[in-house]
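> generate a structure from the sequence data that follows.
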Amino acid sequence: MQKITKALSNKNLIFFFSFSTHSSSSSSSSSSTIPSHIQIPNLVSFYFPLLHTSPNPTHLRHLHARLLRTSLYSNIILSSKLLLSYSRLNKLSPDALSVFFHMPHRNIYSWNIIIGEFSRSGSPLKSLELFLQMRNSDVLPDVFTVPLVLRACAAAGSIDCGVLVHGFCVKMGMERSLFVASALVFMYVTFGKVFYARVVFDEMPLRDSVLWTSMLAGYAQNEEPMLALSVFRDMVCVGVELDGVVMVSLLLVCGQLGWLKHGKSVHGWCVRRCIGLGLSLGNALIDMYVKCAALCYGRNVFDKMPERDVISWSALILGYGLGGCLDIAFGLFDQMHMQGVQPNDVTFLGVLSACTHGGLVETARSCFKMMKDYGVVAELKHYACMIDCLGRAGLLIEAERLIEEMPMKPDGAVLGALLGGCRVHGNLEVGERIAKRLIGLEPERTGYYVLLANIYSDAGKFDDAGRVWDILKQRNMSKVPGWSLIESKSCFQFLPKDKISSSFKTS
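Model (predicted):
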């Protein structure tokens, strides 16, 4: 009996589907009428899987139109599913917005979909605006809403909004949710507030792999490698399952510390676990090998990657550029251009670095102008590299003129590059002007005073050099000593005055 009833029900659905199709050209009153013998629940169960499996926007808009011609559009289940289907097609289109804003009733599900879509589509401020509208409605945010809003705060660059949302979480008792805690850590890490991220982390009674990985990545991204390693050791101790995402953060730490041997170990672990060379892992390996001056290993990873993006090319070009391997850096840049990959700011930084190390002033000028052709806006780091290139070549007046033409105020790296050129070529006049600007910009940096004193000494003006040293003494300032790292079985940090035992052997 139940099978017969189900079959009859399906026949009714097929009849209505045909009825609604052929009536599209008739009046709106007849097209919006549902035959009385067809029950709404049956139609919901009929349309729901169609929305779920809708293959393309055209098909979805067709179903959208069918729902509009019936009273089913007011069904919150179907309208929410329609909205989700649009979002899964990555289409924050006028159709999707129409669904949301014309819904007679909105539930938490529909609010979360639209807030998340605006955040992912590059409109975080609109997400925050919708969150405020939601707060003024009769729908309360849940633990899935808050992470979407926190990510919107991070994307919008508003830590103040993030702190307010954090307070809302505490008020609503959501701060112990793993979803919320991971989003809070991500938000604080994005703004460089790793201390507050760690407070959130430490207050969690239970932690999952996502939360652990977020904290590890936060320390790594904010150049706190030792703290990142501490978190990793704790992860191993408590038995957190390690995956490729964790390895990407570890590779970043190894690159920051110059730990080639440990970086190779991470690479080997990934190979043994058969973790493929995806973009994130492959780029992290290239970056680590480049920072550890193991360019041959980085190139080997690059050649084995099944897919490469602009980050892959740029990391390798920058490594060869900083290493003074001009032909290889320029060759990679040409290959990148031939394969249709659009260079970015890091790519041009690598090419300019190669020009600087090779003394190729004309090539550097051409590359600097070429950036405009690719829509890349020159940043402070590009100007610093260009000034360094001109300064090394003795073109100090041209370098100073370029500084004056900059659309932004020069920072210490830009002015310091020119001051270094003045020291090399003994130009006291330009050196004095630049040194005064640097000291006014960063008065606590002792290196500028030392460089100016050396320029005076090289020019034979020992009285002026003495006055500079006296200023350092009066302000109780001393030169920060440089240090180096040597990796053997462990990693050793030493200063110039340190003595290394003759029995020390590198492995």
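> make it CA atoms for all contacts and neighbour counts henceforth
OK.
> against L178, how distant is the most centrally placed residue in the chain?
In the chain, the C-alpha nearest the mean C-alpha coordinate belongs to T190, at 8.7 Å (C-alpha atoms, centre = their mean). From T190 over to L178 the distance is 18 Å, taken as C-alpha to C-alpha, to the nearest Å.
> same question for L441.
Taking C-alpha to C-alpha, one finds L441 at 44 Å from L178.
> of the two, which one has the most company?
L178 (19 against 14; other C-alpha atoms under 10 Å).
> ok, that one - contacts?
Applying C-alpha atoms under 8 Å, 6 or more residues apart in numbering to L178 gives the contacts L206, R207, D208, L211.
> next, the structure of the following sequence, for comparison with the previous one:
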Amino acid sequence: MLRAGVSPDYLTYPFLVKASSRLLKWELGVAVHAHVMKTGFESDKFIQNSLIHMYASCGDIVYARKVFDGMLIRNLVSWNAMLDGHAKCGDVISARGVFELMPERDVVSWSSLIDGYVKNGEYREAISVFEKMCGSGPKANEVTMVSVLCACAHLGALEQGRMMHQYIIDNGLRLPLVLQTSLVDMYAKCGAIAEALNVFRGVRMSRTDVLIWNAIIGGLATHGLVKESLELFTEMQIVGITPDEVTYLCLLTACAHGGLVKEAWHFFDCLNKHGMTPKSEHYACMVDVLARAGQLAEAYQFISQRPMEPTASMLGALLSGCMNHGKLDLAEIVGRKLIELEPDHDGRYVGLSNIYAVEKRWDDARTMREAMERRGVKKSPGFSLVEISGTLHSLWEDPIMECLQTLDTQILVGAAVALVAIGAGAVYFYCSNKPKGFTFYLLFFKF
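The predicted model follows:
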């Protein structure tokens, strides 16, 4: 076009910027922006909106903000582009700030904020925003519901997920395949396998894709329905759907739950045979298969022969297998490697400390606690999410409980040793869990 001597106009540039955005070519987008400024179209709001979206899509939120701040007249598209840009870059605080300042909002505004919270792992906040949207905002669309169902799936909030499904029905929303896949995924992850299968079977086989098959196979595999997941994989191949890397990850998960070592090796080898490169997740799953089956030496050798450094998920799977099968010497080696790999992860220190506690190596266990304090690593309190009448409640563990339980154990062991030393014929222990969570030990002995 330029070689032919034809000058672009205000209609040309938005398409060029959009192409740069979809290709994630920041340099190309900057070149187009420079051409826009050279030809005097920098104040056109349609071009400016496209530039905001392009910069944000390429991860350059600073330049996106500069374009936004330089606009003399902003419309809803401008605000939505800036909001979506912050959300896509993982800055939900700034995204929320833009949202609160917006003079008007539409379904895109609400959906972008909800999706931002979901992608940032703030699932409860995503559902909270959706509830506010239902109260004072526009009607949700299919894009909104995909994000909200994802939040419910990660929280295991089955009742809320069912309410979202009912919302879709009551509001007459279309059910594109991506939304049906989200429903299957939500029900499967929440353990409602019958409902997941019901939604899945409601989709015509000719309309299915690999994503919805992965959702149902993975859901069955995670909940130990090994035979059913493998049967669905066979059915998937019959209808002509080509498996991808995620499919094989789901199958390896099924093999881990079912103790199917031979089948796991077959699926792992299929990755290479079908031109796919195994990722760290596949290696971790294969380690889990071997570790659960008690083949700990093979699992350790498998990790050692891997061309790249082992990941925390691989070592974590091996550590779990070592603990379950009483291989504490190997567990200690793996535990130390995990601390080297993730020195700021509180769970790694606690895991190794627990190994020492099982072996009654109290000094080493204390050393782990001291190492945590030295490095400024604090143990995160445990919590559980309980869903009551569609509302999620958090139950947090008080940090003092662990200290009390450790102290109880040490006092109990010390008392037992002393009693045996003075000639006690037998020592009996009785454990009672009280309503507030304290553990009391009653000690009985006879001479």
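> now the TM-score, please.
For these two chains in superposition, a TM-score of 0.80 is obtained (TM-score structural alignment, normalised by the length of structure 2); 399 aligned residues with a C-alpha RMSD of 2.8 Å.
> quick one: map the residue nearest to the centre of structure 1 onto structure 2.
Aligned by TM-score structural alignment, T190 of structure 1 pairs with K88 of structure 2.
> check which helix or strand the residue lying closest to its match once chain neighbours are set aside maps to.
Once flanking residues are discounted, K88 of structure 2 sits nearest to G116: 6.4 Å by C-alpha to C-alpha, 6 or more residues apart in numbering. Assigned by DSSP states H and E, G116 of structure 2 belongs to helix 107-119.
> ditto for M71 of structure 2
Per DSSP H and E: M71 of structure 2 is located in neither a helix nor a strand.
> gap between it and L51 of structure 2?
According to C-alpha to C-alpha, M71 of structure 2 and L51 of structure 2 sit 11 Å apart.
> the counterpart of the residue nearest to K88 of structure 2 in structure 1: neighbour count?
Using TM-score structural alignment, the partner of G116 of structure 2 in structure 1 is G218. Other residues within reach of G218 of structure 1, judged by other C-alpha under 10 Å, total 27.
> surely G218 of structure 1 touches V189?
Yes. Shown here, G218 of structure 1 and V189 form a contact pair, counting by C-alpha atoms under 8 Å, at 5.3 Å.
> which parts of the stretch 1-150 of structure 1 are helices?
Secondary structure of the stretch 1-150 of structure 1 (DSSP state H, counting those that start in this stretch): helices at 2-22, 28-31, 40-52, 57-68, 76-88, 94-101, 108-120, 124-135, 145-156.
> the equivalent of G268 of structure 1 over in structure 2 sits in which helix or strand?
Using TM-score structural alignment as the criterion, G268 of structure 1 maps onto Q166 of structure 2. Take DSSP H and E as the rule and Q166 of structure 2 turns out to sit in helix 158-170.
> quick one: contacts of that helix?
145, 148-149, 152-153, 174, 183, 186-187, 190, 192, 387, 389-391.
> can you check which part of structure 1 the following helix or strand past it sits on?
Remark: after helix 158-170 of structure 2, the chain's next helix or strand is helix 177-189, criterion DSSP H and E. Aligned using TM-score structural alignment, helix 177-189 of structure 2 spans residues 279-291 in structure 1.
> superposed on structure 2, what's the mean shift for that stretch?
With mean C-alpha distance after the TM-score superposition for structure 1, stretch 279-291 of structure 1 departs from structure 2 by a mean of 1.3 Å once superposed.
> now for the lengthiest helix in structure 2, which elements pack on it?
In structure 2, taking DSSP state H as the definition, the longest helix is helix 400-421. With contacts taken as 3 or more C-alpha pairs under 8 Å, 6 or more residues apart in numbering; DSSP states H and E, helix 400-421 of structure 2 sits against strand 426-433, strand 439-446.
> for stretch 370-378 of structure 1, buried residues please.
For stretch 370-378 of structure 1, burial by neighbour count (16 or more other C-alpha atoms under 10 Å) applies to M371, V376, A378.
> is it true that the first one touches V346?
No. Assessed by C-alpha under 8 Å, M371 of structure 1 is found out of contact with V346, at 11.1 Å.
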